[in-house]
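> Sharing a sequence plus its predicted fold:
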Amino acid sequence: MGRSNTLNNQGLETLLQNLEVDGPLPVFPSISSYPLENPMDIYRLYLTHATNQIIECDSANIYDSLQRPTNASKCDLTLVVPRLGIRVKKPDEFAVEIASKFPKSPLFTVIPPSGIWVPVSFSPKTLPLLLLPYVFDREKTYGWNLSYGLKYETNISTPRKKVVVEFSSPNIAKEFHAGHLRSTIIGAFISNLYESMGWDVVKVNYLGDWGKQFGLLAVGWQRYGSEELFKQDPLGHLLDIYARINREFKPEQDASRDARDKGLDTEEIESKGLYAERNYFFKRMENGDEEALTLWRRFRDVSIERYISTYARLNITFDEYSGESQVQSSTTEKVERILQENGICEEDNGSSIINFKKHGAPKLASTVIRNRTGTTTYLLRDVGAVLERAEKYDFDKMIYVVSAEQDLYFQRLFKTVELMGFPELASKLLHINFGKVQGMSSRMGTVRLLSDILNESGKAMHELMKANEVKYAQVENPKDISDIIGITAVMVQDMSGKRVHNYPFDMTRMTSFEGDTGPYLQYAHARLSSIIRKTELGRDDLANADFSYLEDNQHVTYLLRLIAQWPDVVATALKNHEPSTILTYLFNLTHQISSSYDIVKVVNAPEGPDVTRARASLFEAARQVLNNGMRLLGITPVDRYILPYMMEPIPLTAHHGDCPLFFSIFETSIWNLLTGLQNVRAGNRLFHFFKNNTSRYTRDIS
């Protein structure tokens, strides 16, 4: 006999009745709650209702006072008394009074408070009976909440909100290097995140395909370009040319900067040499010179072709390949006219500038919108792009995923749109910044090409996979799998910290497999997949298992708690736009899973087939959440993972609090491989230790 479906209110109500929960699911018009998308909200609604019966307080205040604790091992939610908005002399005593009056519920238990918090713990008996059907009903969409994307949340028939996400945006005629990686993977994550929350997402790659930097590259091509080298490696040759011409240009730039710092006129310096050649070529482009534009189109086409192949490896697509060159001249002229009519721009030494100090923004100083040579600037073209996109897409939000080095620039951009008389449009613009990859400069020729990084990390994984000859022979596409795992290693390493933090580019760091890494994440997913395969249970068997056979122990309960938190985690990420929020949660989940394997045995569980089914269902729900999280980050999960037998991550017996510590021979071995076996002595000790303990520590995860 099948169970009720929790995808609709009727089915969810039926399940709650079967759990002997008193009364229907509470409804509060003043509260935005999503019980059909987030199981935590079911508990919040019943707790709000129960608290409302105890004290006189606004329901919305009670609901907002229910917070997830910092230490989730102690409880699942806490009622924060000061947030109730009730004036009491002794909040701690009031907390005790509230806790003492709470009615009994099959869903939760109120723990005696210590301080101003009333801790609430979900019942380990009913939690699996409610949560696991909930996850199985939603599968790949568990954690998603399409209601966030509705223009009016109370009306599901309203159109979805639209967000334009501009990210990656490399300059043409330059190779896609590690410096572009951050914008690309963070932007892809932001796009996935908004899409999972119901927004209509337009992904735009706004190429740097216009400007004086292209004029400089063209001058370099005229001096050093080789058709033969271009045919062999188009972008590699252009990158060499760009680095070479920039080294030659640097003394002129330094001279101009020194003159400017001394308050001198830079016109004479910038009217000759490479300055003049660069400006002249770009002026030809803006004037529509066909010879100049033919060269520009040639470099643009080969650049886009290479970028598309790199994006394919990262599993990223765009809805639009745009660029500065595609902003209409009529639009930039319109922008300039509005600025002039509103008295926003002024002439300064032959250039048209905006002095933000005169318009209530002294920290933004001054900036040029049209150069003394008559050519447009980034700012003028970008303001034009804002107006064109607003007309084309009628967006509710537009996000720029660009380095924190451009913070000032985007403040100026948004302020300019506001000063033009479009404050509402300006309020829809958001800059999501990130720290830079230090030690990377295409101008100085110090870039590390992303394709090389991905190739090297994939190759390292492939070599390790081949060490297990038997399993290697059973895999259809081992090179594809090793490439995916190598890409995962690079992506996870980049997303592991807060996005605003800088980090030095270091190949060893990028491809290190120590600690919480991409390969470990893939390993965790593959091992869960292997366990489910070995049970030979189908999806229906797992979804309709008797979950009451899940025993009440801390491993099962902690894992269920983490699974229940997933929709909350996604909602938090939507607020802070941090991929590390998702990644931190996923590693906490994998740690809890790993610590449970030896306690919560699945395959041939001695307790019998019903217990096997229930435990397999628990691990399948955990795998589904891990899979959903990896896909949200832009990572392709693998179901099979080949490891040399003595390189599997092994949980040790040491514990820190409630979290087991992990040590990975696999990770250390790859670290040794990629750093030239710099730590051979330590590697040998580890190798011999596991050689002597193979039967004890090896596992088959095919």
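Thanks, I have the structure now.
> Please make it C-alpha for all contacts and neighbour counts, starting now.
Noted.
> for the stretch 401-550 of the chain, what spans make up the helices?
Residue ranges of the helices in the stretch 401-550 of the chain, as given by DSSP state H, counting those that start in this stretch, are 407-419, 423-427, 450-466, 469-474, 478-495, 507-510, 518-535, 539-543.
> Okay, one more to line up with it:
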Amino acid sequence: MNEKNLVAKVLFDALSGDLTLEQIEKLLEKPKSSELGDIAFPAFSLAKTRRKAPQIIAQEIVENIDTTGFEKVLATGPYINFFLDKPLVATNVINEIVEKENFYADQAIGNGTNVTIDMSSPNIAKPFSIGHLRSTVIGDSLANIYQKIGYNPVRINHLGDWGKQFGMLITAYKLWGDEKAVQAHPIDELLKLYVRINAEAETNPQLDEDARAWFRKLEDGDKEALALWKWFRDESLLEFKRIYDKLGVDFDSYNGEAFYNDKMSEILDILGAKNLLKESEGATIVDLEKYNLNPALIKKSDGATLYITRDLAAALYRKRTYDFAKSLYVVGGEQTGHFKQLKAVLTEMGYDWAKDIEHVPFGLVTRDGKKLSTRKGNIIRLEPTIDEAVERALKQINDKNPDLTNKENVAHQVGTGAIKFYDLKTDRTNGYDFNLEEMVSFEGETGPYVQYAHARIRSILRKANYQAQANLTISANDAESWEIVKLLQSFPDIIKRAADKYEPSIIAKYAISLAQAFNKYYAHVRILEENEGLQSRLALANATAIVLKESLRLLGVQAPEEM
């Protein structure tokens, strides 16, 4: 039971049914100053029903409160201020963490049901850029978070391996391509061709028509078109998998758009059987006016299918295959309208599980304030960026700890962790400007800062030859240690909130706060001083390291033992 639950329960018993437990919890506040206690309850909401001044109500309630588990409970004006029994809370929290270690804060909310997570999903034959990073790391972190609360995450990489862009690419390759050059540097050469044809198509409409013709051939199973498409796809996947290995991200499925080619006819049959299809200017649509949405364009006038047709097929396939409790789509905010249409069409088709689909949007990554674009060749390629981040981390490690063993491995953990953490600490719906120097800094609100705090604690524990002990009595009477205890106690709620809001930044910000709290404690307390409080201080440090490491793991970031 956390501190809010404890206070709410005590108040519920004292209020004799005036408010529900849930209502009480929502009213609880954190006082502006620790001198006013740890949790406060404002009595204003009871003034109307009790017909008394809030300060009188507060005083009356305090007289009925069971103060077990509290240092004291005071009425201060219209507020009831609760001062927790610090040694009792600290002892319970620290012992639980030391006993459970990485299983601390595990929850059984999901009961082993599946959550499908559509994430990363880069386009074939294009370089893996920073623009793909957000979906990849947000999706991976959400998978970790949902596993922590009892779900079974299914990571799906819905590759962009179909569509008119392949008509563009085949047209460009037929006009200007060099087989040997593509074999030597596939992604680089394919990118050059893609950028060139998009630039030239702006003044030469025939190229656009040729691209459409080649894509129709591809859809019709033309051997040459299929062979080129498969070549482009295979080469791209080799590069993507190498980058995923560097990021430490893997997938349960690589089924992309092409996988659903033979599954769309069923969708069209269902839509037709339910009389949902309408003709509009030669195209086939589903009218969504009652949802205040634009019509969903199911087939173009030339018969070509669209994203939504494939996403309908994908949604049905995933429900049948995984029977998901939730289906998350970690896709940029610009696709919000598309996912509203997807849910609306599925609802019209009679699938009540459409309500379990959630679009998890995110903001853009920019460079110098400018939007990145593969089509215009303005991208930041991810693989060389990771390599540079690792080099920067290695330089700082050499400056700080030149004798560190396994420096290269630690530098990889720090460099990749820095990029991922910087992305994840940003509120998901906000974007950010890419700044590698700031990301890899060991100072400030960064991944390396949190990793370094963890490594520092592990160093302290090694110096003390620390061995975890069960059922220790923990004193937490100084302000610095009490702040750590309160943060550690809140970890289960932090995880639940991050899951509810699909927001890994809640955990990243929590990790920063915990690292900062420990560094403040470290600056004020002589942890290794030989006296009766030594084991208590070491247990607090150990519990902090455990939770820091687990916080980082939930973000997909490793926690080196030494730095």
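Sure thing, it's come through. These numbers were taken from a predicted model, which means no experiment stands behind them.
> quick one: TM-score?
Remark: TM-score between the superposed chains equals 0.93 [TM-score structural alignment, normalised by the length of the second structure]; 557 aligned residues with a Cα RMSD of 2.3 Å.
> one step back: minimum distance to Arg389 of the first structure: which of the helices of the stretch 401-550 of the first structure has it?
Shortest separation from Arg389 of the first structure across those is recorded for helix 423-427, at 10.9 Å, computed as Cα to Cα.
> hang on, the earlier thing: out of the helices of the stretch 401-550 of the first structure, nearest to Lys397 of the first structure?
That would be helix 423-427 among the helices of the stretch 401-550 of the first structure, by Cα to Cα, at 8.4 Å.
> what ranges do the strands span in the stretch 501-650 of the first structure?
Remark: strands assigned in the stretch 501-650 of the first structure by DSSP state E, counting those that start in this stretch are 503-504, 649-656.
> now the shortest one: which residue numbers in the second structure?
Mapping strand 503-504 of the first structure onto the second structure (TM-score structural alignment) gives residues 432-433.
> mean offset of that stretch relative to the first structure (after superposition)
Superposing on the first structure and averaging over aligned pairs (mean Cα distance after the TM-score superposition for the first structure), stretch 432-433 of the second structure comes out at 2.9 Å.
> Stretch 534-542 of the second structure now?
Mean for stretch 534-542 of the second structure is 0.9 Å (mean Cα distance after the TM-score superposition for the first structure).
> swap in stretch 410-419 of the second structure?
Mean deviation of stretch 410-419 of the second structure from its aligned counterpart in the first structure after superposition (mean Cα distance after the TM-score superposition for the first structure): 1.3 Å.
> what range in the first structure does that stretch sit on?
Using TM-score structural alignment, stretch 410-419 of the second structure pairs with 481-490 in the first structure.
> With stretch 213-227 of the second structure instead?
Going by TM-score structural alignment: stretch 213-227 of the second structure matches residues 280-294.
> tell me which residues in that stretch are buried?
By 16 or more other Cα atoms under 10 Å, the buried positions in stretch 280-294 of the first structure come out as 280-286, 292-293.
> and what of stretch 229-248 of the first structure?
Neighbour counts over stretch 229-248 of the first structure (16+ other Cα under 10 Å) mark 234-246 as buried.
> what does that stretch contact?
Stretch 229-248 of the first structure is contacted by residues 173-175, 216-217, 219-221, 224-225, 302-303, 442-445 when judged by Cα atoms under 8 Å, 6 or more residues apart in numbering.
> Give me the range in the first structure that stretch 387-394 of the second structure lines up against.
With TM-score structural alignment as the criterion, stretch 387-394 of the second structure aligns to 455-462.
> The matching stretch: average distance to aligned residues in the second structure?
Mean for stretch 455-462 of the first structure is 1.1 Å (mean Cα distance after the TM-score superposition for the first structure).
> so after the lengthiest helix in the second structure, what's the next helix or strand?
Determined from DSSP state H, the single longest helix within the second structure is helix 223-247. Using DSSP states H and E, the helix or strand that follows helix 223-247 of the second structure in sequence is helix 264-273.
> That following helix vs the first structure, mean deviation?
Compared with the first structure, helix 264-273 of the second structure is 2.3 Å away on average (mean Cα distance after the TM-score superposition for the first structure).
> how about that helix: buried residues?
264, 267-268, 271.
> And for stretch 470-482 of the second structure?
Buried residues in stretch 470-482 of the second structure (16+ other Cα under 10 Å): 473-476, 480-482.
> what's the first-to-last distance across that stretch?
By Cα to Cα, to the nearest Å, the extent of stretch 470-482 of the second structure from end to end equals 20 Å.
> neighbouring contacts of that stretch?
86-88, 90-91, 94-95, 98-99, 485, 517-518, 520-521, 524, 533, 536-537, 540.
> Just give the number of residues close to the nearest residue to Ile61 of the second structure once chain neighbours are set aside.
Once flanking residues are discounted, Ile61 of the second structure sits nearest to Ala14: 6.3 Å by Cα to Cα, 6 or more residues apart in numbering. Using other Cα atoms under 10 Å, Ala14 of the second structure has 17 neighbouring residues.
> Ala14 of the second structure touches Ile65, doesn't it?
Yes - in this structure, Ala14 of the second structure is within contact of Ile65 by Cα atoms under 8 Å, at 5.6 Å.
> From Ser664 of the first structure, how far out is the aligned residue in the first structure for Gly139 of the second structure?
Counting by TM-score structural alignment, Gly139 of the second structure lines up with Gly187 in the first structure. Separation of Gly187 of the first structure from Ser664 of the first structure (Cα to Cα) stands at 31 Å.
> Can you pick out the residue with more neighbours from the two?
Neighbour count, other Cα under 10 Å: between Gly187 of the first structure and Ser664, Gly187 has more, with 27 against 19.
> Could you pull up the contacting residues of the closest residue to the more buried one other than its chain neighbours?
Closest residue to Gly187 of the first structure apart from its sequence neighbours, by Cα to Cα, 6+ apart: Phe167 at 5.2 Å. Contacts for Phe167 of the first structure were tallied using Cα under 8 Å, 6+ apart; they are 183-184, 187-188, 203-206, 400-402.
> can I get those in JSON lines with secondary structure and distance to Asp64 of the first structure?
Output for those, formatted as JSON lines (DSSP: H, G, I helix; E, B strand; the rest coil; distance: Cα to Cα, whole Å):
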{"residue": "Ser183", "secondary structure": "helix", "distance to Asp64 of the first structure": "34"}
{"residue": "Thr184", "secondary structure": "helix", "distance to Asp64 of the first structure": "35"}
{"residue": "Gly187", "secondary structure": "helix", "distance to Asp64 of the first structure": "30"}
{"residue": "Ala188", "secondary structure": "helix", "distance to Asp64 of the first structure": "31"}
{"residue": "Lys203", "secondary structure": "strand", "distance to Asp64 of the first structure": "34"}
{"residue": "Val204", "secondary structure": "strand", "distance to Asp64 of the first structure": "36"}
{"residue": "Asn205", "secondary structure": "strand", "distance to Asp64 of the first structure": "39"}
{"residue": "Tyr206", "secondary structure": "strand", "distance to Asp64 of the first structure": "40"}
{"residue": "Tyr400", "secondary structure": "strand", "distance to Asp64 of the first structure": "31"}
{"residue": "Val401", "secondary structure": "strand", "distance to Asp64 of the first structure": "31"}
{"residue": "Val402", "secondary structure": "coil", "distance to Asp64 of the first structure": "33"}
